[in-house]
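*Asks:* Below is the sequence, then the predicted model.
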Amino acid sequence: MDNYTLFFSVLLSLLPISELRGGIPYAYFNGVSLFIATPLCVLTNALVAPIVYTFLATFHRIFHTHWKWYASFFDRFVARAQRRVYPKVNKYGYWGILLFVAIPLPITGAWTGTLGSWILGLDKRKTMMAVFGGVIVSGLIVTSLVALGVGIDSVFIKRI
């Protein structure tokens, strides 16, 4: 295990497409134990929600104030999204966000869950808790799939 592998695992866990679905397997197949890879990638991927909220709030405020075309486009986009998606979000609530983030498939991760919650104007703190719960479940699923894919006995033994 070297610092490059850990750095790249963290980077993969922060990126929108790969998230921890890429970080955990990358770390493991480059010699990092799942006992280290899973918590590292889960905690890194959990940072996505506050990063996204901070980024979106800052840039949205700047863009919405200075660019009228952005304000017009964004307001129409949000109104349309709320009409189409809000009944489902209202029905399933934050449990729906947790389950959406927990599914370890492309576009169903912390980035999309947080972005969708922000667009719909959902509570920031509750969203972050739901996203964190989903990231934990997703991390456990990915870790289990990696463990089953290579054999349980070899997961906990240091690779040579």
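*Replies:* Structure received. Residues are numbered from 1 along each chain as shown.

*Asks:* going forward, measure contacts and count neighbours with C-alpha atoms only.
*Replies:* OK.

*Asks:* Surely residue 21 and residue 144 touch.
*Replies:* No - contact criterion C-alpha atoms under 8 Å: residue 21 and residue 144 do not qualify, at 11.5 Å.

*Asks:* what helix or strand does residue 76 sit in?
*Replies:* Assigned by DSSP states H and E, residue 76 belongs to helix 68-102.

*Asks:* Mind giving me the packing neighbours of the helix or strand following that helix?
*Replies:* Following helix 68-102 in sequence order, the next helix or strand is helix 110-119 (DSSP H and E). Packed against helix 110-119, as judged by 3 or more C-alpha pairs under 8 Å, 6 or more residues apart in numbering; DSSP states H and E, are the following elements: helix 48-66, helix 68-102, helix 124-150.

*Asks:* The nearest residue to residue 47 once chain neighbours are set aside - how many residues pack around it?
*Replies:* Excluding its sequence neighbours, the residue lying closest to residue 47 (C-alpha to C-alpha, 6 or more residues apart in numbering) is residue 14, at 7.8 Å. Per other C-alpha atoms under 10 Å, the neighbour tally for residue 14 reads 25.

*Asks:* ok, now which ones touch residue 14?
*Replies:* 20, 44, 45, 47, 48 (C-alpha atoms under 8 Å, 6 or more residues apart in numbering).

*Asks:* same thing but at 10 Å, please
*Replies:* 8, 20, 22-23, 41-48, 51, 110-111 (C-alpha atoms under 10 Å, 6 or more residues apart in numbering).

*Asks:* And here is the other one:
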Amino acid sequence: MEYIKLLFLSMIPIIELRGAIPLGIAMDLNPIYLYITCVIGSSIIAVPVVLAFRQVIDFFRHRKYFNKVIRWVDKKIEGRAKKLKTASIIGIIVFVGVPLPTTGSWSASALASIFKMRIVDAFFGIFVGNAIAGAIMLTLSMHVADGASIELILIALVAMVLALYFMKKRKKNKENISVN
């Protein structure tokens, strides 16, 4: 019964598997069943959410103020469609795979809808990303449950975020230099 509760808990936005896995570890559940349950729960919600977000985008497309923004995004995406197809699948995997707040299935589904990804590609990217994020969360949760220092884990997460920030900043600087 606990696994069913965690399956549904992993479908809830914001909580998703990032909250369900640590809860399952705290409940002393089998880590393998817990991992599989939470990855399935967090991934299976992606298809209806992508379809729902597409309907919302279509609704706003016909509204005066939002139409301009949506048309601008459409033009940007259509111009880079081939590059974005491959990059968007990898981007969704990385986006979901790094277990940070607001980078779960729901946010990835919104991005997939905006990028007009095929549902199969969006689901694949979200599923693989959830599998990666689930493995990270399971590992971290088990180490915390075993008595590892939460401070060390937080320091590692901060270091990872800072590394990503500086890599992105460095890439922008290189692009600015090449443009000039």
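*Replies:* Yep, that arrived. None of these values were measured; they are calculated from a predicted model.

*Asks:* contacting residues for the residue nearest the centre of structure 1?
*Replies:* Residue closest to the average C-alpha location in structure 1 (C-alpha atoms, centre = their mean): residue 110, at 2.1 Å. Shown in contact with residue 110 of structure 1 (C-alpha under 10 Å, 6+ apart): 14-17, 19-20, 45-49, 52, 97-98, 100-102, 116, 128, 130-132, 134-135, 138.

*Asks:* before we move on, what about residue 35 of structure 2?
*Replies:* 3, 7, 17, 20-21, 24-25, 29, 41, 130-131, 134-135, 137-138.

*Asks:* Try it again at 8 Å.
*Replies:* 21, 134, 135, 138.

*Asks:* so the second one sits right up against residue 16, yeah?
*Replies:* No - counting by C-alpha under 8 Å, residue 134 of structure 2 does not reach residue 16; the two are 10.0 Å apart.

*Asks:* what's the overlap in contacts for the two?
*Replies:* Counting by C-alpha under 8 Å, 6+ apart, the residues touching both residue 134 of structure 2 and residue 16 are residue 38.

*Asks:* Residue 24 of structure 1 contacts residue 37, correct?
*Replies:* Yes - contact status for residue 24 of structure 1 versus residue 37: in contact at 5.6 Å, counting by C-alpha under 8 Å.

*Asks:* end to end, how far does stretch 99-108 of structure 2 reach?
*Replies:* This stretch, stretch 99-108 of structure 2, spans 12 Å end to end (C-alpha to C-alpha, to the nearest Å).

*Asks:* What residues in structure 1 pair up with that stretch?
*Replies:* Matched against structure 1 by TM-score structural alignment, stretch 99-108 of structure 2 falls on residues 104-113.

*Asks:* ok, and for the matching stretch, which residues are buried?
*Replies:* By 16 or more other C-alpha atoms under 10 Å, the buried positions in stretch 104-113 of structure 1 come out as 104, 107, 108, 109, 110, 111, 112, 113.

*Asks:* same check, this time on stretch 54-71 of structure 2
*Replies:* Result for stretch 54-71 of structure 2 [16+ other C-alpha under 10 Å]: buried residues 54, 57, 61, 67, 70.

*Asks:* Could you report the separation of the last one from residue 167 of structure 2?
*Replies:* In this case it means residue 70 of structure 2. Distance from residue 70 of structure 2 to residue 167 of structure 2, by C-alpha to C-alpha: 30 Å.

*Asks:* Could you do the third one as well?
*Replies:* Taking C-alpha to C-alpha as the criterion, residue 61 of structure 2 is separated from residue 167 of structure 2 by 35 Å.

*Asks:* Thought residue 49 was touching residue 106 of structure 2, still the case?
*Replies:* Yes - contact criterion C-alpha under 8 Å: residue 106 of structure 2 and residue 49 qualify, at 6.8 Å.

*Asks:* circling back: just flag the most distant two among the contacts of residue 35 of structure 2.
*Replies:* 21 and 135 (9.5 Å; C-alpha to C-alpha).

*Asks:* quick one, which of those two is more surrounded?
*Replies:* Set side by side, residue 21 of structure 2 and residue 135 show more neighbours around residue 21, with 31 against 19, by other C-alpha under 10 Å.

*Asks:* Please name the residues that touch the more buried one.
*Replies:* Neighbours of residue 21 of structure 2 in contact, by C-alpha under 8 Å, 6+ apart: 34, 35, 38, 134, 137, 138, 141.

*Asks:* how about it, what's its partner in structure 1?
*Replies:* Residue 21 of structure 2 maps onto residue 24 in structure 1, by TM-score structural alignment.

*Asks:* Likewise for residue 69 of structure 2?
*Replies:* Counting by TM-score structural alignment, the partner of residue 69 of structure 2 is residue 76.

*Asks:* biggest helix in structure 2 by residues?
*Replies:* For structure 2, the helix with the greatest residue count under DSSP state H is helix 150-179.
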